[in-house]
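> From the sequence below, what's the structure:
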Amino acid sequence: MPAKAPRRDDGPGSGPRIAAGPDGFVPDGYSAGDRPGLGARLVAAKLLSAIIDARTSADGLLDASGGHPGFRALESRDQGLVKAIILSALRFRGTIARALDACLDRPVPPNAVALKHILHVGATQILFLDVPDSAAVDLAVAAANVDSRSQRFAGMINAVLRRLSREKEALASVATATENMPEWLAARLVAAYGAERTEAIARAHLTPAPLDLTVKRDPEGWAETLSGTVLANGTVRLGSFDGPVTALAGFAEGEWWVQDAAAALPARLFGDLSGKRVADLCAAPGGKTAQLILAGGAVTALDINANRMKRLKGNLARLSLEAETVVGDLAAFVPAEPFDAILLDAPCSSTGTIRRHPDVPYTKDPDEIGKLAGVQARLLGEAARLLAPGGRLVFSNCSLDPAEGEAIVAAFLAERPEMVRDPVRPDELPGMEFALTAEGDLRTTPDMMGGAGPAGTASTGGLDGFYAARLKRI
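Modelled structure (predicted):
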């Protein structure tokens, strides 16, 4: 099972009844002090609804400064509990649903959406978090009594969760990791990778990703300082880490930045960039920009979003690195002269980052993948327009879906005879040759490097899913 949240001893308690807001959940300004632990459970149910029903990003909801008002109103300890509930509820959504179904005498009414979220919040604590079962059950019942839509189900919630508590040893086991993927995602991955490989990928998704750092220099030294290990590509891996990265040695001095080992690979495909004009398109938040600068390139970083560009500038300032920055649409970008090297890390569905963002399968769908593939194809064509003869273009993204990777490049090369694939050689990625395809592209999946251990167990391995193709103008 995943690392458990700090033990909470919220008891049954007592206190005034809280009137539900117009959406049936706790008002945004509700103070958890009225009944210990209840506010956190109400907010968790509300945010789970926003993710599942409204397809809202969990990152935005769980941001301590700009997130959901109900979340921001909680004390830091309760915020930590809400995060633990949400992330585990999403990672193990299929297993939790199966366990609840086993404890129900009859199916939950289809329109009882709020009830389902209350049950999932309670079941998540019982099955996967270090929370007393009695508190999880009692506060789920209290949450139902707050919500006018679920009050009549309070008795059923009590019975179901108590049965789940009694039978959790049998019900908490993951039957298949793929049961925790929505059907649409599992079907697409099976078509691309086969059933066995999809199960391995799904198993990797059940384990939170390690903390990876790209360092400016001396990875061995920083690995020793931070009690990490150095991967084959020079990434320093710290394994699981729950504290603020800003408190780690070297952060304030700008000696490193957070970047998954797989995300660090595309920029390395250019080799030495000394004396070359380099463009990083869709550049924010700037990790790859920093890599290109350190490789010796004179870098122009472009991004269409002004706020994201502010973040990039802030990151480069902390790292004491400089690049020309441009805010604007790639289609309207006209540089003074073509670039020798271009990195296009295109916007995508982010299905390669589910270990870090378990909400992705529930906030994306096949239609969005199709739309994003169209955007990627357009951006690739625009990027090629900026490339000098003999120059290299690396197209990459963090999607597991070939529709956003291999298919984009194949269609592009079929239409652009002046562009050819520049295959990556195994000697260019020593120790990570396993990530190369037969065509010489880069393709990583979460099950690589020890990322597909027994479901839910702790792991210091794995990679984000990434695709990259290196192309050349002839």
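> going forward, measure contacts and count neighbours with C-alpha atoms only.
OK.
> Buried ones in the lengthiest helix in the chain, by neighbour count?
Secondary structure assigned by DSSP state H gives helix 366-385 as the longest helix of the chain. Applying a neighbour-count criterion of 16 or more other C-alpha atoms under 10 Å, one finds 369, 372-373, 376-377, 379-380, 382-384 buried in helix 366-385.
> One more, so I can put them side by side:
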Amino acid sequence: MPPQRFALPTEAPGLAARRIAADILDGVLHKHRTLDEQLDGPAAHPALKSLSDRDRALMRRLVATILRRLGTLGHVLSRLLDRGIPTDAPRAQSALLIGAAQILWMDVPDHAAVDLSVRLVQSDRRAAKYAGLVNAVLRRCAREGQPLIDEVKSKNLDVAPWLLARWSAHYGEATASDIATAIGQEPSLDITVKSDSEQWATRLHGETLPTGSVRTLLQGSVTMLPGFSEGQWWVQDAAAALPARLFGDLADKNIVDLCAAPGGKTAQLVHGKARVTAVDRSPARMARLRDNLARLSLDAKFAVADGAEWLGQNHGEGFDGILIDAPCTSTGTIRRHPDIGWLRQESDIAPLAAAQKRLLQRAVAALQPGGMLVYCTCSLEPEEGELAISEFLKSEAEMQRLPIGAEEVAGLSEIVTAEGDLRTLPCHFPHQDPRLGGLDGFYAARLVRRH
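I've put the predicted structure just below:
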């Protein structure tokens, strides 16, 4: 009698994606690791390579949805749990968040969301005892979750309280609430094209924004989209594409791009016919910048160095222009990087503002008389934008502001401040389809050296 053959047990479809999502959530919420480092590069989650493209996309959407709705999820789960979310088993917490997010906001059948979260808990030694609890709570979530959301202004719950307080104080409560709503939306894909934006908008099933960027809702790997491998465009938020344009005519000008990686602004400057030196302190990020420019058939000089130190070593060079895309809290990019809102603390602002001040001070001596300095940050915090430039101009008699005109930004006067600086907010660019609205929060100022 031939030996019996037993089929090996197979893992439930989608469980691997949810297990990796749970690991990455734990990395953000408990180990203070960014999404970027966990999703890409040498420190990325080792099991990511084993996922299919579909499961990888599911995992990313799961994590992003949870981080965008973390405050609301906390509210709902706290109402459904008599004793609060278990703190002795991170996997149980992750399973509850993953299950509830799918039930409330994703196109996943409730029974599948519950079943896979229970399996996720059962596969973890410390969390297995909570399998029954997870099952019961998520079943209640399917019945009672939406009414619990409706009873509160959930959009404000999904912003860290210290950030909401700061935005309310600086922009007003109504605008702060609009920002909270905007960053709760999954963002579209924005690209900067070399030419013929209307043609690329048609090919990519998108639309051309007033500023010239193309916006599309296409999903999946960008490397598979038309024009990517041919180097016809690059991914860049519409707001991030504005600062480099403030230089005006770039032809044959000697421009330094500080803190340049991943290279969207460098590509703009080179494409505008400038002679560009791209400076970034990270060898890995600089390697990515080189790869991006190579794909785009664009060329620049490269320097792996601290920006302030590099400027100190090159003072008196007489550059025509310097673009400082300064390191900052990045609170303007939470719609694209939802981990930022939970990883940053208010105490981060002061040391970053000090680094920004150092870059600004060092840039003065490296500019030629009449040379232009464009300073920008992807932060909504005034200490990293409006206040930083106000203080800098008070201390540097050599520099003066060259106000930005609304005509330079497609007539969009709402993104130009009374002082003549650029200030975009996530709630700008409203659209009847919320998925096609919004942009990153950016600040930019254009300054000129007098003598």
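> Which stretch of structure 2 lines up against the helix or strand just after the longest helix of structure 1?
Beyond helix 366-385 of structure 1 in the direction of the C-terminus, DSSP states H and E gives the next helix or strand as strand 387-397. Residue correspondence for strand 387-397 of structure 1 in structure 2, counting by TM-score structural alignment: residues 367-377.
> Mind listing what's buried along the matching stretch?
In stretch 367-377 of structure 2, counting by 16+ other C-alpha under 10 Å, buried: 367-377.
> And these, which two are furthest apart?
The most widely separated members of the buried residues of stretch 367-377 of structure 2, counting by C-alpha to C-alpha, are 369 and 377 (24.5 Å).
> so how far is the longest helix anywhere in structure 2 from its chain's centroid?
Secondary structure of structure 2 read by DSSP H shows that its longest helix is helix 131-150. In this view, helix 131-150 of structure 2 has its centroid 30 Å away from the chain centroid, taken as C-alpha atoms, centre = their mean, to the nearest Å.
> for stretch 423-438 of structure 2, same thing?
Between the centre of stretch 423-438 of structure 2 and the centre of its host chain there is 15 Å, according to C-alpha atoms, centre = their mean.
> Just say helix, strand or coil for the residue nearest the centre of structure 1.
With the centre of structure 1 defined as its mean C-alpha position, the nearest residue by C-alpha atoms, centre = their mean is residue 357, 2.6 Å away. Recorded secondary structure, residue 357 of structure 1: coil (DSSP: H, G, I helix; E, B strand; the rest coil).
> quick one, what contacts it?
Taking C-alpha atoms under 8 Å, 6 or more residues apart in numbering as the criterion, residue 357 of structure 1 is in contact with 58-59.
> Which parts of structure 1 are strands?
For structure 1, applying DSSP state E gives strands covering 212-215, 229-230, 236-237, 256-258, 277-281, 298-303, 324-327, 339-345, 387-397, 419-421, 442-444, 466-473.
> so where is the fourth one in structure 2?
Just to be clear, that refers to strand 256-258 of structure 1. Alignment of strand 256-258 of structure 1 against structure 2: residues 233-235, by TM-score structural alignment.
> who touches the matching stretch?
Residues outside stretch 233-235 of structure 2 that contact it (C-alpha under 8 Å, 6+ apart): 189-194, 227-228, 264, 296.
> can you tell me which residue in structure 1 aligns to residue 104 of structure 2?
Across the two structures, residue 104 of structure 2 finds its equivalent in residue 127 of structure 1, going by TM-score structural alignment.
> Over to residue 135 of structure 2?
By TM-score structural alignment, residue 135 of structure 2 lines up with residue 158.
> Enumerate every residue touching its match.
By C-alpha under 8 Å, 6+ apart, the residues touching residue 158 of structure 1 are 137-138, 140-141.
> from those, which is closest to residue 294 of structure 1?
Using C-alpha to C-alpha, residue 140 is the member of those that lies nearest residue 294 of structure 1, at 52.3 Å.
> Now check structure 2 for the residue matching that closest one.
Counting by TM-score structural alignment, residue 140 of structure 1 corresponds to residue 117 in structure 2.
> For the residue mapped onto residue 115 of structure 1 from structure 2, grab the count of nearby residues.
Residue mapping for residue 115 of structure 1 onto structure 2 gives residue 92, with TM-score structural alignment as the criterion. Other residues near residue 92 of structure 2 number 28, with proximity taken as other C-alpha atoms under 10 Å.
> Cheers, nothing more for now.
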